[in-house]
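K.L.:
pasting a predicted model and its sequence here:
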Amino acid sequence: MATFELDPRLEADTFPLADLPLCRALLMNDARYPWVVLVPRVASVSEVFELSQEEQAQLWQEATQLGAAMKEAFQGDKLNIATLGNVVSQLHIHLVVRYTDDASWPAPVWGNGTPKPYELAQQGERREQLLAQIEGLSL
């Protein structure tokens, strides 16, 4: 049986936050947006339908609860939830808090503008904010 390994491209573009019951939560290294990536810790999965029904339910519970908490905490206008997988095929879900005045609005964040990597202090602050949201979830 294969074991879960995080795709090296996801590992290079993110910082670890926490392991939820199913997913690894990662902070995307782009300070323009509050942006979390959820990766189910299931080996060799690239599509949601490849998960068991129980895993699918857990995935959506984690995504919707964390997404709602993020939108409220960061006072966003919209929460973008997406599974693309065209570049990184490992199943992962993006949770991106958006604002009507952000640089990419109303277009998607992907391929729009230049990512702004976190400065160390800024990354620590964002991690703390997100960890507080994660700790408040009832998963």
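P.N.:
Received, thanks.
K.L.:
please count neighbours and contacts with C-alpha atoms only from this point.
P.N.:
Will do.
K.L.:
give the closest residue to the spatially most central residue of the chain in space, chain neighbours not counted.
P.N.:
By C-alpha atoms, centre = their mean, the chain has its centre lying nearest to V37, at 1.8 Å. Distance criterion C-alpha to C-alpha, 6 or more residues apart in numbering; nearest residue to V37, sequence neighbours excluded, is H94 at 4.6 Å.
K.L.:
surely the one you found touches A82?
P.N.:
Yes. Using C-alpha atoms under 8 Å, H94 makes contact with A82 at a distance of 5.2 Å.
K.L.:
ok, and here's another one to check against it:
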Amino acid sequence: MFQLDPVLQRDSVLVGYFSLCELRLINDAQFPWFILVPRRKGITEIYQLVEEDRHTLMAESCLLAETLHDAFTATKLNVAALGNQVSQLHLHHIVRYDTDSCWPEPIWGKFPAVPYSKEKLAEILQKVQVLLSDDLQLPSDDAELYY
């Protein structure tokens, strides 16, 4: 049974579900920062996914990347699967601007997270959910329960 890592759950907000991945927004208002988490038990690396799931992950990642790049008018989109602190496979999609506080360096460990206000969180969730509405299943009231 798939279960989201507690650190990912603590640090992010559920946006919705693609066919393979859970889409989550990292609760740090300094960067539009999303993660894709394949809903597969015990996976820590992309190569561990079955071939069909690898293809699906890449398709979902490319769709998300293009959507974020266009919707947020990014200077650059950073996509990475690190897993140094959380081993559960998750793919970061971070919108970067040449004006952001870390540019051009990586964002990890530079500054403490700044949580979204309720209003800004609702705004960004709605924006992404609408843009991905053809491919994303929205969370229900029991969204943080796993199967």
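P.N.:
Yep, it's here. Owing to the predicted nature of the structure, the values given are computational and were not obtained by experimental measurement.
K.L.:
of H94 and A82 of the first structure, which one has the most company?
P.N.:
Legend: neighbour count by other C-alpha atoms under 10 Å for H94 of the first structure and A82, higher for H94 (22 against 13).
K.L.:
aligned partner of that one in the second structure?
P.N.:
Under the alignment (TM-score structural alignment), H94 of the first structure pairs with H92 of the second structure.
K.L.:
for my notes, confirm that match occurs in a strand.
P.N.:
Yes. According to DSSP: H, G, I helix; E, B strand; the rest coil, H92 of the second structure belongs to a strand.
K.L.:
the host helix or strand of Q56 of the first structure vs the second structure, mean deviation?
P.N.:
Take DSSP states H and E as the rule and Q56 of the first structure turns out to sit in helix 53-73. On superposition with the second structure, the mean distance recorded for helix 53-73 of the first structure (mean C-alpha distance after the TM-score superposition for the first structure) is 0.5 Å.
K.L.:
contacting residues around that helix?
P.N.:
20-23, 34, 38, 40, 48-49, 77-79, 81, 93, 95-97, 130, 133-134, 137, 139 (C-alpha atoms under 8 Å, 6 or more residues apart in numbering).
K.L.:
trace it over to the second structure and give me the residue numbers.
P.N.:
Across the second structure, the stretch matching helix 53-73 of the first structure (TM-score structural alignment) is residues 51-71.
K.L.:
so what's the gap between that stretch and the chain middle?
P.N.:
Centroid separation for stretch 51-71 of the second structure versus its chain: 11 Å, with C-alpha atoms, centre = their mean, to the nearest Å.
K.L.:
coming back round to it: where's the residue nearest to V37 of the first structure relative to V109 of the first structure, distance?
P.N.:
H94 of the first structure sits 11 Å away from V109 of the first structure, going by C-alpha to C-alpha, to the nearest Å.
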